[in-house]
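*Asks:* just need the structure, nothing else, for what follows:
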Amino acid sequence: MTRILVLYYSSYGHVRALAQAEAEGARSVPGTEVDPRRIPETVPESIRHKAGFAADETPVATPADLEAYDAVIFGTPTLFGMMAGQMKSFLDQAGSLWARNALVGKVAAVFASTGSQHGGHEATLLSTQIPLQHFGMLIAGMPYTFAGQTTASEIVGGAPYGAGTIAGADGGRAPSETDLAGARFQGAHVARIAARLKGASLQAEAA
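*Replies:* Purely as a prediction, here's the structure:
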C-alpha cells in the first residue's frame, strides 16, 4: 500500500473541504491508504469562538508522523500572502526529520484557500513549497491536464503549483465544484506518483 497523509490547517472550513477532496482523489488510486490529519491549533479557544472558527474533529498530527508516509499533501489558508503561522510552526518543529534526511524522496504537494483572487494565492503555494524542498521532498503541482484551472467562465482557485479556492473577503464563498475537482485531481496525481516511486524503490531493493 502507498500511504498518503493529507495534512491541513483550516479556520473556517474552506481548506478542510479541499482536504477532503484531496483525500477522495488519492483514495481513487488503487492500493492507496489515506489519512486526513490537521495541524494543531495555536489560537486560544475563546478567540476561536469569538471569530467564528469552524469546529473540526479530525485527528491532530505531529511532525514525527510525516516519516511514516510515502507522500504528504499540505493544505493552508493564505494569511498576508503566506502560509498560516500554524503550518509554519509545525514545519519548524520537523528539524529532527531534516537532520536525518527522513523525508528525502517523499512526494509533497500544496493546496490553499485565499480571500481574493489576488490575495497571495500563488505566493502561498510557492512559498510553502520552499521548506518542503529543504526536507528533500519532491514537489507535485496541479498540471494543466486538469483543464478546469484554465476556465474564464467563473472564479477558480488553484494554479499549476497546487489546487485551491477563493473564499471571498468575508469567507462566505464555499469551494466550487471546479475547485473541488482540482483538489481531487491533485490527490490522485500525488497518489500515482508516489506509487510509481515506491514501486521503483521496491524493485531496486529486490535487485
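*Asks:* going forward, measure contacts between C-alpha atoms and count neighbours the same way
*Replies:* Will do.
*Asks:* ends of stretch 159-175, what's the gap?
*Replies:* 15 Å (C-alpha to C-alpha, to the nearest Å).
*Asks:* ah, wrong one, I meant stretch 148-161
*Replies:* End residues of stretch 148-161 are separated by 14 Å (C-alpha to C-alpha).
*Asks:* another one to check against the first:
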Amino acid sequence: MADSTQRASEEAPRQANPHNPRVEVLVLYYSRYGATATMADVIARGVESVDGVVAKVRTVPEISPVCEATEDVIPAEGPPYATIEDLRQCDGLALGSPTHFGNMAAPLKHFFDQTTSVWFSGGLAGKPAGVFTTTSSMHGGHETTLISMLFPLLHHGMVIVGIPSQETALLKTKTGGTPYGPSHLSGEANRTLSEEEKRLCLCLGKRLAKAAVALKDARI
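*Replies:* Now for the predicted structure:
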C-alpha cells in the first residue's frame, strides 16, 4: 500500500493554495489479513481526489493478553501507527476495522479507549467522520460493526458522513456496501474489492474530504 506521506508530498505542488490552507483527513484502520488496508488505500484516493485535501493513512498495533508482548514503535511494513495527536490535528476521520463478532476489532477499540483527553478538550467535535469494514461472509455482521463504530465518534461530537442512495453502486452491489459506510465481502479466499465496493470507498473518501473543507472553520 502506498505511503500516505509520500503521496501527499508528491501532490503538494498541485494543492498549494495560500487562500485555502491544506485540509487533512485521517484514514485510521486495523487490518489483520490486508483487506481493510486495501479499503483504506482506496478511501485515501477518494480523499485526495478533492483539491486541497490530503489523506494521512495510519494503523494501530496488535494487542495481546500477554503483558510482555509488545510491538515495535514503527511497524515492519505499511503505514505508521496512529497517535492521539493525529486525531487532534485531523480535519476529518475515516475509521476502518474488520468485523469481529459483529463489532470492531479489539486493537482499534483499545486505541479509542485511550482518547479521553481528546473528548475532554472537544478535539474531534464538529469534524466529519465515516466508517468502513470487511467481513468474510455476507451475513458476518458488517452493518452492526459499522453502527458500533459510530458510537465513539458520536460521543466525540463528530459529524457522521454515510453514503446516500443517489450513489448507484449502493443499489447495484452484490457484495459489500451499506448506507452506513463501505464494506467489503472478502470471503475465505480474501478476494479483491469488487467494482461497486471500490466506487463506494472512493465515494466515502470524496464526501469526507468535501465535508472537511466545508467544516474546517465552522463551529457546530
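*Asks:* against residue 135 of the second structure, how distant is the residue nearest the centre of the second structure?
*Replies:* Geometric centre of the second structure, nearest residue: residue 94, 2.6 Å, by C-alpha atoms, centre = their mean. Per C-alpha to C-alpha, residue 94 of the second structure is found 17 Å from residue 135 of the second structure.
*Asks:* quick revisit: and the residue nearest to the centre of the second structure, what's its match in the first structure?
*Replies:* Using TM-score structural alignment, the equivalent of residue 94 of the second structure in the first structure is residue 73.
*Asks:* secondary structure element for its match?
*Replies:* In this assignment (DSSP states H and E), residue 73 of the first structure forms part of strand 71-79.
*Asks:* buried sites along stretch 151-168 of the first structure?
*Replies:* For stretch 151-168 of the first structure, a neighbour-count test (16 or more other C-alpha atoms under 10 Å) marks 156-167 as buried.
*Asks:* any idea how far that stretch is from the chain center?
*Replies:* 15 Å (C-alpha atoms, centre = their mean, to the nearest Å).
*Asks:* can you get me a residue count around the counterpart of residue 35 of the first structure in the second structure?
*Replies:* By TM-score structural alignment, residue 35 of the first structure lines up with residue 56 in the second structure. The local packing of residue 56 of the second structure (other C-alpha atoms under 10 Å) involves 25 other residues.
*Asks:* repeat that for residue 76 of the second structure.
*Replies:* With other C-alpha under 10 Å as criterion, residue 76 of the second structure counts 9.
*Asks:* from residue 154 of the second structure, how far out is it?
*Replies:* For residue 76 of the second structure relative to residue 154 of the second structure (C-alpha to C-alpha), the value is 33 Å.
*Asks:* for residue 115 of the second structure, same thing?
*Replies:* Distance from residue 115 of the second structure to residue 154 of the second structure, by C-alpha to C-alpha: 13 Å.
*Asks:* what does residue 60 of the second structure give?
*Replies:* 21 Å.
*Asks:* list the buried ones in the longest helix seen in the second structure?
*Replies:* Using DSSP state H to assign secondary structure, the helix with the most residues in the second structure is helix 195-215. Judged by neighbour count (16+ other C-alpha under 10 Å), helix 195-215 of the second structure contains these buried residues: 196-213, 215.
*Asks:* quick one: the strands in the first structure?
*Replies:* 2-8, 32-38, 71-79, 82-83, 107-114, 138-139, 164-166 (DSSP state E).
*Asks:* highest mean neighbour count out of those strands?
*Replies:* Using mean count of other C-alpha atoms under 10 Å, the stretch among those with the largest mean neighbour count is strand 164-166, at a mean of 31.
*Asks:* list of residues touching that one?
*Replies:* With contacts defined as C-alpha atoms under 8 Å, 6 or more residues apart in numbering, strand 164-166 of the first structure is touched by 14, 18, 111-117, 121, 155-158, 173, 175-176, 179, 182-183.
*Asks:* and for stretch 192-203 of the first structure?
*Replies:* Here stretch 192-203 of the first structure has contacts from 2, 29, 32, 70-71, 106-107, using C-alpha under 8 Å, 6+ apart.
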